[in-house]
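In: This is a predicted model, with the sequence first.
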Amino acid sequence: MRDVLTGAGFREIATVRSYHRTPPCAPARERAVRQLIFEPEHDDLWDRFYERFRFQPSIDTYPGVTEPPASVTWHLGTGHAIAGELDRLVRRGLLACVRPDEPLYFLDWNHQGYRFDPLRVGGPGRPFWPGTAYPDGDYHLYVTADLRLGTFGHPWEESLCVFGADLLTEVEAGLTALLGPVMRRGGRNAGNIWTIGPDGVTRVRP
């Protein structure tokens, strides 16, 4: 072909070099992050969460779920100033606990949710890590598909419940240092109860 072109009057003015990248492993079969809202998978996960945790969404029902035995709940009254560090601690704990190739889910009550691969999100050149542990206006959850571990953020109680023994091992000390004394363990009062109402925050001691 080169001889044909030069014979027709074309002349060579530059050369081109091609590069081919060979990944060290097979390409991922799914995207790192997938939006979920009307998919059966999304509805099924919410339905199972409602049933297992007896979820009662309400602006004045606390704690809103039946907290499992392996759970710890903290008050979030320090506000958005701690949201970034809260996410750092929770994300590090989730990364340490998920199984190989296991997805995580971020659920935002009455909003779009996400299924994502925690090993392939966050950081330069990667998709964003979906959601936040801090419940910014509605209930926020991070959960595994089998609901064995995760977090439940209550926006009106201003609380965060972390459940699952493995996840608690990873995050309890850090969250206590960040958020202060524990509110509940296994759904039971751990020394003080916080209620949030129109008159502000009231601490009631047993």
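Out: Yes, it's here.

In: contacts, neighbours, all on C-alpha from now
Out: OK.

In: Could you pull out the helices in this protein for me?
Out: Using DSSP state H, the helices found in the chain span residues 2-7, 40-53, 83-97, 165-179.

In: which helices and strands does the last one pack with?
Out: Contacts of helix 165-179 with other secondary structure elements, assessed using 3 or more CA pairs under 8 Å, 6 or more residues apart in numbering; DSSP states H and E, are made with strand 71-75, helix 83-97.

In: what's the angle between it and helix 83-97?
Out: 160 degrees (axes from the mean of the first three to the mean of the last three CA atoms, to 10 degrees).

In: List the buried residues of helix 165-179.
Out: Using 16 or more other CA atoms under 10 Å as the test for burial, helix 165-179 gives 166-168, 170-172, 174-175, 178-179.

In: For residue 5, see how far away the residue nearest in space to the middle of the chain is.
Out: Centroid-nearest residue in the chain, with CA atoms, centre = their mean: residue 142, separated by 3.9 Å. For residue 142, the distance to residue 5 equals 62 Å [CA to CA, to the nearest Å].

In: one step back: compare the helices and strands packed on helix 165-179 and give me the one nearest residue 152.
Out: strand 71-75 (9.0 Å; CA to CA).

In: tell me the angle of the closest one relative to helix 165-179?
Out: Going by the same axes, to 10 degrees, strand 71-75 makes 20 degrees with helix 165-179.

In: try this one next to it:
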Amino acid sequence: MKEPVVQLSEAEYRDVWERFDAEFAFRPSMNPATWPSIKEPLDSVTWSLASLDDDPGYERLDRLVEVVEKGLAACVPPQGTLFALDWQHASFRFSPHLVRGSEQERWPLSPYPDGDYYIYLSEDFLTGSFSHPWEESLCLFGHGLLDFVSAEIDDILGSSVRRSGLPPHRA
């Protein structure tokens, strides 16, 4: 990629979302009876984001974003890219190793859902994150990513609410 962040063309946007819908059985909904809104992968852990409601200086939120971004970047080769998907809005392909410096562009979107579903995906769709704005949850998936970040995310958010799509006592 010549640019560190590139907006997906309409055709690529459609292709990536169709593949995501098919592989993750995406079901957008504000209805708790239908959550989780994706088929969470076997290698996944989901945390509630509700504890961040009591974070007046956004210190834990900033730490969460930093940990997830570092973890995702660690799972992508130096020349590799990630998708940053924003449901029903512009979505991007970007190089995590070429963003976030003082002179560089920032990561598109955030692991924290700001009113919409935000998704980061590796090119093979095996590693990434899915943040749900109404459930107030963050699902991270991919063995390498979980190995890299789980302990720190537990410190920031507390115990997980699901593993492999199931409550912890059933996973």
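Out: That came through fine. Remember, it's a predicted structure, so these values are computed and weren't measured experimentally.

In: Overlay them and tell me the TM-score.
Out: For this chain pair, the superposition-based TM-score is 0.90 by TM-score structural alignment, normalised by the length of the second structure; 163 aligned residues with a CA RMSD of 1.5 Å.

In: circling back to that earlier point, TSV for the buried residues of helix 165-179 of the first structure, including distance to residue 69 of the first structure?
Out: As requested, those are exported to TSV (distance: CA to CA, whole Å):
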residue	distance to residue 69 of the first structure
166	13
167	13
168	12
170	17
171	16
172	15
174	20
175	18
178	23
179	21
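
In: Would you state the strands of the first structure in chain order?
Out: With DSSP state E as the criterion, the first structure has strands at 33-36, 71-75, 104-108, 113-116, 140-144, 150-154, 159-163, 182-185, 188-189, 193-197, 200-204.

In: Save those as TSV, and put in distance to residue 90 of the first structure too.
Out: Shown next, in TSV, are the strands of the first structure (distance: least, CA to CA, whole Å):
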stretch	distance to residue 90 of the first structure
strand 33-36	18
strand 71-75	13
strand 104-108	12
strand 113-116	15
strand 140-144	9
strand 150-154	8
strand 159-163	9
strand 182-185	16
strand 188-189	22
strand 193-197	22
strand 200-204	25
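
In: So which of those strands is nearest residue 126 of the first structure?
Out: strand 33-36 (10.0 Å).

In: got the buried residues for the closest one?
Out: Buried, per 16+ other CA under 10 Å, within strand 33-36 of the first structure: 33, 36.

In: again, but for stretch 94-102 of the first structure
Out: 94, 97-98.

In: swap in stretch 15-35 of the second structure?
Out: Buried residues in stretch 15-35 of the second structure, counted by 16+ other CA under 10 Å: 16-17, 20, 26, 28.

In: Closest one to residue 80 of the second structure out of the residues you listed, please.
Out: The nearest member of those to residue 80 of the second structure, counting by CA to CA, is residue 16 at 16.6 Å.

In: The closest one -> the first structure?
Out: Matched by TM-score structural alignment, residue 16 of the second structure corresponds to residue 45 in the first structure.

In: In this structure that match contacts residue 145, no?
Out: Yes - Residue 45 of the first structure is within contact range of residue 145, at 7.1 Å (criterion: CA atoms under 8 Å).

In: Can you tell me the closest non-neighbouring residue to residue 40 of the second structure?
Out: Leaving aside its chain neighbours, residue 40 of the second structure sits nearest to residue 165 (4.9 Å; criterion: CA to CA, 6 or more residues apart in numbering).

In: what does the one you found align to in the first structure?
Out: Residue 165 of the second structure maps onto residue 187 in the first structure, by TM-score structural alignment.

In: Now for that match: which residues touch it?
Out: Neighbouring residues of residue 187 of the first structure by CA atoms under 8 Å, 6 or more residues apart in numbering: 66-69, 71-73.

In: Could you check how far the residue lying closest to residue 185 of the first structure once chain neighbours are set aside is from residue 57 of the first structure?
Out: Excluding its sequence neighbours, the residue lying closest to residue 185 of the first structure (CA to CA, 6+ apart) is residue 72, at 4.6 Å. Distance from residue 72 of the first structure to residue 57 of the first structure, counting by CA to CA: 19 Å.

In: for residue 168 of the first structure, same thing?
Out: 24 Å.

In: cool, and residue 114 of the first structure?
Out: For residue 114 of the first structure, the distance to residue 57 of the first structure equals 20 Å [CA to CA].

In: Residue 47 of the first structure too?
Out: 13 Å.

In: One more: residue 94 of the first structure?
Out: Residue 94 of the first structure is 25 Å from residue 57 of the first structure, by CA to CA.

In: circling back: export the helices of the first structure as a markdown table, with columns for distance to residue 196 of the first structure.
Out: Output for those, formatted as a markdown table (distance: least, CA to CA, whole Å):
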| stretch | distance to residue 196 of the first structure |
| --- | --- |
| helix 2-7 | 79 |
| helix 40-53 | 22 |
| helix 83-97 | 19 |
| helix 165-179 | 17 |
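
In: With residue 127 of the first structure as the reference, name the closest of the ones you listed.
Out: Of all the helices of the first structure, helix 83-97 comes closest under CA to CA, at 14.7 Å.
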